[in-house]
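**Q** I'd like to go over a predicted model; first the sequence, then the structure.
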Amino acid sequence: MTGAGTNRTKTSLCGGPAIILVRPQLAVNIGMSARAMANFGLADLRLVSPREGWPRAGAYRKGAYAAAAGAVHLLESARLFDSVEAAILDLNYVWATTARERGQYKKILTPAEAMPECAQKIMTGEKQGVLFGPERTGLANDEVALADAIITFPVNPAYASLNLAQAVLLTGYEWMRAASDAKPPYAIVQRSPAAPREMALSFFDYLESELDRAGFFRPKSKQPVMRRNLRNMLHRMQLTEQDVRSLRGMVVRLVEGPRTGDERTNKPGEARPEEDV
């Protein structure tokens, strides 16, 4: 199963720090971690002594692959290790994630602080990795001792335990922000140019005349203020040419009533310009 945002025609980002899951307990969390990695261009998944072994089989495999939602390539390329030491041998710098203060004299950063440093070092050719502990207990103190620095998350102190895949997701998000320009992947498509002031004022005059005829501006003493408020409201909308045509067409129909075949002077199937919606 793949998500609505999956587009196989586009180049997939890859790189970043290795994501090292230490003794993960649930196959579904491994799958969701792979999905989080794929979302943010992380490509190196390492597993240390998964509780049920790896690769999974049967229902465990099905659960992991379903949770990966199209990121199964990361599950299939995941490397298996017997110990944390073996998993980090080729790395120059290791981060350990933990929600608890461990009494170890190490630099402690949030993901937003750690990932820019990580990205800068990776650009110079360093290999880095992030350790994530098992769901129930987190990393052991001896495993944290293997790391160079600690990543912790700014969370509710009364409920600081994060789901494993959520922790990977937050780290991956900050990695993407640090390693790219962090702009939205797409922008609004301007399908109609902004309405010229002449076009907007013409519509305002027409609208106000019809509202006046219908008795909208009451009492008369408040008419100037009501007109200004109406125009300010419409100006805040930053109307396009299509917006003005649509609004004018709606007012025309409200004023003139339902359109009949005899009233139409344009060709069949051709909309009147002022009623183009």
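**A** Now that the structure is in, tell me what you want to look at.

**Q** please count neighbours and contacts with C-alpha atoms only from this point.
**A** OK.

**Q** which parts of this structure are helices?
**A** Along the chain, counting by DSSP state H, helices occupy 27-39, 58-68, 72-77, 84-87, 111-123, 141-144, 164-179, 197-213, 223-236, 241-256.

**Q** can you list contacts of the second one?
**A** The set of residues that contact helix 58-68 without belonging to it, under CA atoms under 8 Å, 6 or more residues apart in numbering, is 1, 27-35, 55, 71-72, 75.

**Q** cool, and the first one?
**A** Taking contacts as CA under 8 Å, 6+ apart, the residues outside helix 27-39 that touch it are 24, 43, 45, 56, 60-61, 63-72, 74-75, 164-166, 168-169, 172.

**Q** quick revisit: among the contacts of helix 58-68, the buried ones, what's the PyMOL command?
**A** Buried members of the contacts of helix 58-68, defined by 16 or more other CA atoms under 10 Å, are picked up in PyMOL with:
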select buried, resi 27+28+29+30+31+32+33+34+35+71+72+75
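
**Q** tabulate the helices of the chain (TSV), appending distance to residue 20.
**A** Formatted as TSV, those follow (distance: least, CA to CA, whole Å):
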stretch	distance to residue 20
helix 27-39	10
helix 58-68	16
helix 72-77	12
helix 84-87	8
helix 111-123	15
helix 141-144	12
helix 164-179	10
helix 197-213	59
helix 223-236	50
helix 241-256	52
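
**Q** quick check: chain neighbours aside, which residue is closest to residue 90?
**A** Take residue 90 and drop its neighbours on the chain: the residue closest to it by CA to CA, 6 or more residues apart in numbering is residue 127, 7.4 Å away.

**Q** against that first model, consider the following:
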Amino acid sequence: MSAAPKPVFILVRPQMGENIGAAARAMLNFGLDTMRLVDPRDGWPNPRAVAMASGAAGQVLDRAAVFPTLPEAIGDLDFVFATTARSRELTKPIYSPEEAMAEARLRIARGERVGVMFGPERAGLENEDVSRANAIITVPVNPDFPSLNLGQAVLLTGYEWIRQTEPVTPVQPGLAGGEPASRIEIEKLGDHYEERLEEAGFFFPETKAAGMKLNLRNMWSRMGMTRADVQMLHGMLRQLLRNRG
């Protein structure tokens, strides 16, 4: 496989070892080798995954990294897609798999780290998961039966990745030299604001608090911020609280 940078595929709370193995096979079919697992239901390693991966695809499983939470799994990434077949009432750019992988190539060519999240087999990604992504990938399928299994979703996305065979010229991000903020920096910014707004009584009434926090988290992940932007927003909040005190 080429050593050139590629997207990271993140399986969020996968349930069956067989499906993890099928995903590994699909990834290797298209030259993808970086898998991350978030809280796999049956633990890890999983012998059923190894059996399903069959042969060379076992190397993808051998190198798979396991994380207890999604924020930890995506913390070092600059841009993350969430694959979902349903509207989650969250405002985000929506891409087809083809458009998403074209965007991934552009971003990787300019030095960004890109990830694609896939949800658990039974119900897919939860709102809380999707809120942490920058954009959504939706497949144009039969609206009366939109569900894809995990291996199919990985296969389709991997296929669109390999189809982007034209060399990509690095694109200047146009941020006046600003370096894009990492996912962990955005996560910490969200934590900072949520904690201080909680102290100020912003999340009221209590019945709406969870939805307000979800929308706020979604807003942070949707904004294309630089590290300087994140630092400024932290500083603004600290100054406001200092003046209030």
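**A** Right, received. Where do you want to start? These numbers were taken from a predicted model, which means no experiment stands behind them.

**Q** for the helices of structure 1, which one sits closest to residue 154 of structure 1?
**A** Of all the helices of structure 1, helix 111-123 sits nearest to residue 154 of structure 1, with 9.0 Å by CA to CA.

**Q** wait, what's in contact with the aligned partner of residue 136 of structure 2 in structure 1?
**A** In structure 1, the residue equivalent to residue 136 of structure 2 is residue 150, according to TM-score structural alignment. Contacts here follow CA under 8 Å, 6+ apart; on that basis residue 150 of structure 1 touches 95-98, 106-109, 144.

**Q** what does residue 100 of structure 1 align to in structure 2?
**A** Match for residue 100 of structure 1 (TM-score structural alignment): residue 86.

**Q** ok, its match - contacts?
**A** Per CA under 8 Å, 6+ apart, neighbours of residue 86 of structure 2: residue 138.

**Q** go on, residue 122 of structure 1?
**A** By CA under 8 Å, 6+ apart, the neighbours of residue 122 of structure 1 are 16-17, 128.

**Q** by neighbours, which of those residues wins?
**A** residue 17 (26 neighbours; other CA atoms under 10 Å).

**Q** surely that one and residue 126 touch.
**A** No. Residue 17 of structure 1 is not in contact with residue 126 according to CA atoms under 8 Å; the separation is 9.5 Å.

**Q** grab the most central residue of structure 2 for me.
**A** In structure 2, the centroid-proximal residue (CA atoms, centre = their mean) is residue 80; its distance is 3.6 Å.

**Q** my read: that residue touches residue 134, true?
**A** Yes. Contact criterion CA under 8 Å: residue 80 of structure 2 and residue 134 qualify, at 5.4 Å.

**Q** report the two of the contacts of helix 58-68 of structure 1 separated the most.
**A** Using CA to CA, the pair of those lying farthest apart is 1 and 55, separated by 19.2 Å.

**Q** what is the helix or strand containing residue 197 of structure 2 packed up against?
**A** Taking DSSP states H and E as the definition, residue 197 of structure 2 sits inside helix 183-199. With contacts defined as 3 or more CA pairs under 8 Å, 6 or more residues apart in numbering; DSSP states H and E, helix 183-199 of structure 2 has these neighbours: helix 70-74, helix 206-222, helix 227-244.

**Q** who touches it?
**A** 71-72, 74-79, 203, 213, 216-217, 220-221, 227, 230, 233-234, 237.

**Q** which of those residues count as buried?
**A** 71, 74, 76-79, 203, 213, 216-217, 220-221, 230, 234.

**Q** columns distance to residue 99 of structure 2 on top of those, output as CSV?
**A** Below are those laid out as CSV (distance: CA to CA, whole Å):
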residue, distance to residue 99 of structure 2
71, 25
74, 21
76, 23
77, 19
78, 18
79, 14
203, 37
213, 30
216, 27
217, 25
220, 23
221, 20
230, 28
234, 33
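
**Q** who touches residue 61 of structure 2 in this structure?
**A** Residue 61 of structure 2 touches 21, 24, 35, 49-50, counting by CA under 8 Å, 6+ apart.

**Q** and residue 76 of structure 1, what pairs with it in structure 2?
**A** Checking TM-score structural alignment: residue 76 of structure 1 goes with residue 62.

**Q** what do you get for residue 27 of structure 1?
**A** Per TM-score structural alignment, residue 27 of structure 1 is aligned with residue 17.

**Q** could you find the closest non-adjacent residue to its match?
**A** Of all residues not flanking residue 17 of structure 2 in the chain, residue 49 sits nearest, at 4.2 Å (CA to CA, 6+ apart).

**Q** ok, how many other residues are close to residue 243 of structure 1?
**A** Taking other CA under 10 Å as the criterion, the count of residues near residue 243 of structure 1 is 19.

**Q** equivalent analysis for residue 193 of structure 2, please.
**A** With other CA under 10 Å as criterion, residue 193 of structure 2 counts 18.

**Q** repeat for residue 104 of structure 1
**A** Residue 104 of structure 1 has 12 nearby residues by other CA under 10 Å.

**Q** do the same with residue 146 of structure 2
**A** 13.

**Q** for residue 230 of structure 2, see how far away it is.
**A** 37 Å (CA to CA, to the nearest Å).

**Q** do the same with residue 24 of structure 2
**A** 35 Å.

**Q** go on, residue 199 of structure 2?
**A** Taking CA to CA, one finds residue 199 of structure 2 at 21 Å from residue 230 of structure 2.

**Q** please apply the same query to residue 183 of structure 2.
**A** 11 Å.

**Q** with residue 125 of structure 2 instead?
**A** Taken as CA to CA, the span from residue 125 of structure 2 to residue 230 of structure 2 is 27 Å.

**Q** likewise residue 54 of structure 2?
**A** Counting by CA to CA, the gap from residue 54 of structure 2 to residue 230 of structure 2 is 44 Å.

**Q** ok, residue 84 of structure 2 next?
**A** Counting by CA to CA - residue 84 of structure 2 and residue 230 of structure 2 are separated by 28 Å.

**Q** and residue 59 of structure 2, by the same measure?
**A** With the distance defined as CA to CA, residue 59 of structure 2 ends up 37 Å from residue 230 of structure 2.

**Q** what's the neighbour count on the nearest residue to residue 200 of structure 1 once chain neighbours are set aside?
**A** Nearest residue to residue 200 of structure 1, sequence neighbours excluded (CA to CA, 6+ apart): residue 244, at 6.7 Å. Neighbourhood size, residue 244 of structure 1 [other CA under 10 Å]: 24.

**Q** do residue 106 of structure 2 as well
**A** Neighbours around residue 106 of structure 2, by other CA under 10 Å: 17.
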